[in-house]
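# Quick one: sequence and predicted model below, then my questions.
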Amino acid sequence: MTAQPSPPIVIVAGPTGVGKSLLAIELAKKFNGEVLNADSMQLYSGLDIVTNKVTSEELSQAPHHLIGCLSPLTTDSTVGAYRQLAQPLLDRLLKENRLPIICGGTCYYIEALLWNILLEDGGNFTNDVDDIESELRDDPAQKSDPQELHNRLRAVDPEAAIRLHPNDRRKVARALQVNLRRGDGAYSSMLREQHRLGDHFSGPLRYPPDRLAILWLACRRDHLERRLDCRVDKMIQSGLLAELEAFHSEFNASRVGAGASKDYTRGIFQSIGFKEFHSYLLMSPEQRDSAEGQLALKSGIELMKQRTKRYAVQQEKWLRNRFLRHSDDNYAPVYLLNADSLVESDWTTGVRQPAFEIVEALLKSDQNILLKHSTRLATEPRGLVGSSSSLDDSESDSVRIGRSLELRCDHCGVTFAQRDQYKEHMSSRRHAKRMAGLRRLAARIAAGHSDPNAVVVIDRNAEAADGSEESAVDNNNDSGRSSSRAVTG
């Protein structure tokens, strides 16, 4: 008798607010499945409004795992810790012949479950950047400068230094830790081996590709932005501010008194809403009722809406640049679903019905149905979130970031993570002024002037011939002001 294959693994992915939880529950109810949360902020207990958790009614409709399982007061979730929690659950569901449905917007958590990526390698490694830095420093109480950390990495592993941007403090510290424990160049060697077995983005898939389905819920940007604005308004009406205030009070009582402080780059404080309403929550009740307080409230709401929309675009970008760009032998099949509308009839046609067909075909190994629904880069529809730029000829962000130190303007002392930022800088007023200053300085030295303020006549025709990139000045494109990923060093 032929052994029955294990159930497929279904991943429900897409930008925030697109309807991932709704589809995951519908799939779990129809196919005897269980939902594994892959949203980093929903791992924390409490704060149900700010993290937009599924409601108690929704939880009762299907088994859910990894929701509210960590204390936001004592724990900072990391991708390594998440994989240690989720992998045994995923494998258990497969063994019990239950359909695992991974659902969430933290795409690199999903990636860590499906592909072998460099997180742990049998050693006692931590993913907390402060713990790593305390191991690297002579004085554990002193915080390292990002450029200092990167310089140390360049000394022991130049290949890794080229790959990692100085501002990516966590990865730089992690690479340093690996090299410290395993020897110079160890991090790059491990990464090369991982890529040899997989592809440029990660190691090999953990599961057979014919047992995987990434259901990508996509939505036109204008539709999704209206939906997200309404969601923020609803969160405010549901008591978001009271929830934030209560947590701040609890945090202050438990941690600030012991010397801890709020860090909006770590843990639950990364949730959209904390930073945006910080100034408003610091006000007294009387101040909040004043004109200044109401302005701060209005500003916080608008900032939360803007950041939520930016986050949705970032999620979509990750899906495009990671899940769609794996090599053919390391590719988890992606199926695009049209989530433009949550109206029942539209949802059935665009999402529910094709999703049910895909999962049914996976269970029956019906390749014809799967082929009909499959999505690859060349056939991807345009007009969806984040799809305004062409993908066919452009490099992915991970490739650009992998070459970050090649994108450096030594004249201005700035390093860029993306090629378009570098090109923008090279045509900016800041760069042109810097180059003009350097040419004036060189002319003074050539003329034998010891006084740096001496007036020297420069041949403008010769200056223009030096290169068009130095004379093309765009008054509106100073990447030194606009690029948050640039670092001076």
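Alright, I've got the coordinates.

# From now on I want contacts and neighbour counts done on CA atoms only, so please keep to that.
Will do.

# mind checking the SS state of I67?
Following DSSP: H, G, I helix; E, B strand; the rest coil, the label given to I67 is coil.

# That one and S40, how far apart?
Between I67 and S40 the computed distance is 9 Å (C-alpha to C-alpha, to the nearest Å).

# State the next helix or strand along the chain beyond the strand with the most length in the chain.
Taking DSSP state E as the criterion, the chain has its longest strand at strand 212-218. Downstream of strand 212-218, the first helix or strand assigned by DSSP states H and E is helix 221-237.

# Buried residues, that following helix. List them.
Buried positions in helix 221-237, judged by neighbour count with 16 or more other C-alpha atoms under 10 Å: 221, 224-225, 227-229, 231-232.

# residues making contact with the helix or strand following that helix?
Once the chain leaves helix 221-237, the next helix or strand it forms, by DSSP H and E, is helix 240-254. With contacts defined as C-alpha atoms under 8 Å, 6 or more residues apart in numbering, helix 240-254 is touched by 47, 49-50, 73, 274, 281.

# What are the contacting residues of the longest strand of the chain?
With C-alpha under 8 Å, 6+ apart as the test, strand 212-218 has contacts from 8-15, 18-20, 332-340, 351, 355, 359, 384-385.

# The same query, at a cut-off of 6 Å, please.
The list of residues contacting strand 212-218 from outside it, by C-alpha atoms under 6 Å, 6 or more residues apart in numbering, reads 8-14, 333-339.

# Go through the residues you listed and name the one nearest Q287.
Comparing those against Q287 with C-alpha to C-alpha places G14 closest, at 39.7 Å.

# measure the closest one to S71 for me?
Distance from G14 to S71, by C-alpha to C-alpha: 26 Å.

# The structure to be compared is supplied as follows:
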Amino acid sequence: MIQLTSTFVSRSLVPTISPRLRLRPRSVVPMTICMNQSRMEKVVVIMGATGTGKSRLSVDLATRFSGEIINSDKMQFYDGLEITTNQISISERCGVPHHLLGELPHDDDELTASKFKSLASQDISEIVSRGKLPIIAGGSNTFIHALLVDRFEPETHPFSDKGSISSDLRYDCCFLWVDVSVPVLFHHLSKRVDQMMESGMLEELAGFYNPRNSGSKTKTGIHKAIGVPEFDRYFEVYPPGKNEKMSEWDPVRKAAYEEAVKEIKENTWLLAKKQIDRIIKLRSSGWEIHRLDATASFGKSSREVWDKTVLDESIKIVKRFLLTD
């Protein structure tokens, strides 16, 4: 544990809060107090395309800087599809408290950027009040923008042609961008989808499937998660059943399954490209984002390479950031 200032003294980690308890109404803090305090609050923000290791780095840093993590992946706010949304497991969290992760019921209305800003802002204040370091981690850059900019305009999409991105931020931020070269990331994401299917993603989606919702053209909330619409179309033809073995499927059904998996891979890659484009746009708009090249760690002996090329550099950056007034 690195002890830097009196603000971030070493304390025992706070137990993870029960998701159901977190759904209770939160206390109201006067806006004037929030505005004055937020100027002084230091926040680490971990960005990157899906599958690049944001969750991994957030835990690595949280265990070294007495931090707590706030999820900013809009699909991971909901419960019920842990494999499909690729939520970090309990064991991988290493005892670090996570906020806004799997807290909303899967049938909840869509979480807006404004609502996320409200919830995450209060989490930041509470984390700082405990002497801990808030770490934002996730790939939803529209939500990150809404939380951090000094003047958030909910009616305007910041990454649209008519949108604008401000470099005036509400917090003192340290931005870390975990980046991976395109060929390596493309291969990794394809392989990751296969691993997710082998880990029970098909069964998870089958249990989530509801024929009444599958025909809807307008998807909201977790129903927009990559994997749900692709397999909704598959389940419309091949409804989930009991004791079905893939080895007993006929060629037509196997082809339909493979097509759904292919679509998931393609849509995952499109998401990754969009996330990278938006990070580049934030960077070009004045956000001081430190790029960390994690390409070499996506291979053999990845832990050792990860520590050398990503973690060690991140620790140096965060340490300098926390020591700066």
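Thanks, I have the structure now. These figures come from a predicted structure and were not determined experimentally.

# What does the TM-score come to for these two?
Laid over one another, the chains give 0.78 as their TM-score (TM-score structural alignment, normalised by the length of structure 2), with 276 aligned residues with a C-alpha RMSD of 2.7 Å.

# Which of the contacts of helix 240-254 of structure 1 ranks first by neighbour count?
By neighbour count, taken as other C-alpha atoms under 10 Å, the most surrounded of the contacts of helix 240-254 of structure 1 turns out to be V50 (22 neighbours).

# Make sure that one is indeed in a strand.
No - membership of V50 of structure 1 in a strand is not supported by three-state DSSP, which gives coil.

# Once you drop chain neighbours, what's closest to the alignment partner in structure 2 of it?
Residue pairing (TM-score structural alignment): V50 of structure 1 is matched to T84 of structure 2. Here the nearest residue to T84 of structure 2 in space, its sequence neighbours aside, is M201; by C-alpha to C-alpha, 6 or more residues apart in numbering that works out to 5.9 Å.

# Is the aligned residue in structure 1 for E110 of structure 2 in a helix, a strand, or coil?
Correspondence of E110 of structure 2 to structure 1, assessed by TM-score structural alignment: D76. Classification of D76 of structure 1 using three-state DSSP returns coil.

# Quick check: the residue nearest to D76 of structure 1 when sequence neighbours are not counted vs E26 of structure 1, distance?
Nearest non-adjacent residue to D76 of structure 1, counting by C-alpha to C-alpha, 6+ apart: G267, 4.4 Å away. Going from G267 of structure 1 to E26 of structure 1 by C-alpha to C-alpha gives 30 Å.

# Between these two, which is the more surrounded one?
G267 (20 against 16).

# Check the alignment and tell me where that one lands in structure 2.
Counting by TM-score structural alignment, G267 of structure 1 corresponds to G221 in structure 2.

# Was I right to think that match contacts D107?
No - with contact defined as C-alpha atoms under 6 Å, G221 of structure 2 and D107 do not form a contacting pair (7.8 Å).

# Which position in structure 1 pairs with M197 of structure 2?
Taking TM-score structural alignment, the alignment pairs M197 of structure 2 with I236 from structure 1.

# what do you get for L119 of structure 2?
Under the alignment defined by TM-score structural alignment, L119 of structure 2 corresponds to L85 in structure 1.

# gap between that match and D48 of structure 1?
Note on L85 of structure 1: its distance to D48 of structure 1, by C-alpha to C-alpha, is 21 Å.

# Please apply the same query to S6 of structure 1.
Distance of S6 of structure 1 to D48 of structure 1, computed by C-alpha to C-alpha: 34 Å.

# follow-up on the earlier one: number of nearby residues for the match of L119 of structure 2?
L85 of structure 1 has 14 neighbours, counted by other C-alpha under 10 Å.

# Could you find the closest non-adjacent residue to it?
L85 of structure 1 sits nearest to L66 (C-alpha to C-alpha, 6+ apart), 7.9 Å away.

# can I get the contacts of helix 240-254 of structure 1 in TSV with distance to S261 of structure 1?
Formatted as TSV, the contacts of helix 240-254 of structure 1 follow (distance: C-alpha to C-alpha, whole Å):
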residue	distance to S261 of structure 1
L47	19
I49	23
V50	20
L73	11
F274	14
L281	16
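
# what about the residue nearest to T84 of structure 2, neighbour count?
M201 of structure 2: 21 surrounding residues under other C-alpha under 10 Å.

# what does the one 5 residues further on give?
Applying the criterion other C-alpha under 10 Å, we find 17 residues in the vicinity of A206 of structure 2.

# Show me what it lines up with in structure 1.
With TM-score structural alignment as the criterion, A206 of structure 2 lines up with E245 in structure 1.

# so how far is S45 of structure 1 from its match?
When distance is defined by C-alpha to C-alpha, E245 of structure 1 is 16 Å away from S45 of structure 1.

# Check A339 of structure 1 too.
Distance from A339 of structure 1 to S45 of structure 1, by C-alpha to C-alpha: 29 Å.

# quick one: which of the two has more around it?
A339 (26 against 18).

# wait, doesn't that one sit right on H223?
No - here A339 of structure 1 lies out of contact with H223, judged by C-alpha under 6 Å, at a distance of 9.4 Å.

# quick one: contacts for V310 of structure 2?
L292.

# Map it across to structure 1 for me.
Aligned by TM-score structural alignment, V310 of structure 2 pairs with V351 of structure 1.

# and what of V180 of structure 2?
Alignment note: V180 of structure 2 maps to C219 in structure 1; criterion TM-score structural alignment.

# Now do the SS call for the closest residue to its match other than its chain neighbours.
Using C-alpha to C-alpha, 6+ apart and skipping the chain neighbours, the partner closest in space to C219 of structure 1 is D340 (4.6 Å). Classification of D340 of structure 1 by three-state DSSP places it in coil.

# So V172 of structure 1 versus G259 of structure 1, what's the distance?
Per C-alpha to C-alpha, V172 of structure 1 is found 27 Å from G259 of structure 1.

# Could I get the contacting residues of the match of M197 of structure 2?
Residues in contact with I236 of structure 1 (C-alpha under 6 Å, 6+ apart): none are found.

# how far out from the middle of the chain is stretch 441-448 of structure 1?
Mean-position distance between stretch 441-448 of structure 1 and its chain equals 48 Å (C-alpha atoms, centre = their mean, to the nearest Å).

# Where in structure 2 does it fall?
The aligned range for stretch 441-448 of structure 1 is empty, by TM-score structural alignment.

# Give the aligned equivalent of L61 of structure 2 in structure 1.
Under TM-score structural alignment, L61 of structure 2 pairs with L27 in structure 1.

# and what of E263 of structure 2?
So, by TM-score structural alignment, E263 of structure 2 is matched to L303.

# Which of the helices or strands spans its match?
Here L303 of structure 1 is assigned to helix 291-318, by DSSP H and E.

# now G163 of structure 2
According to DSSP H and E, G163 of structure 2 maps onto no helix or strand at all.

# any idea how far it lies from K308 of structure 2?
From G163 of structure 2 to K308 of structure 2 the distance is 38 Å (C-alpha to C-alpha).
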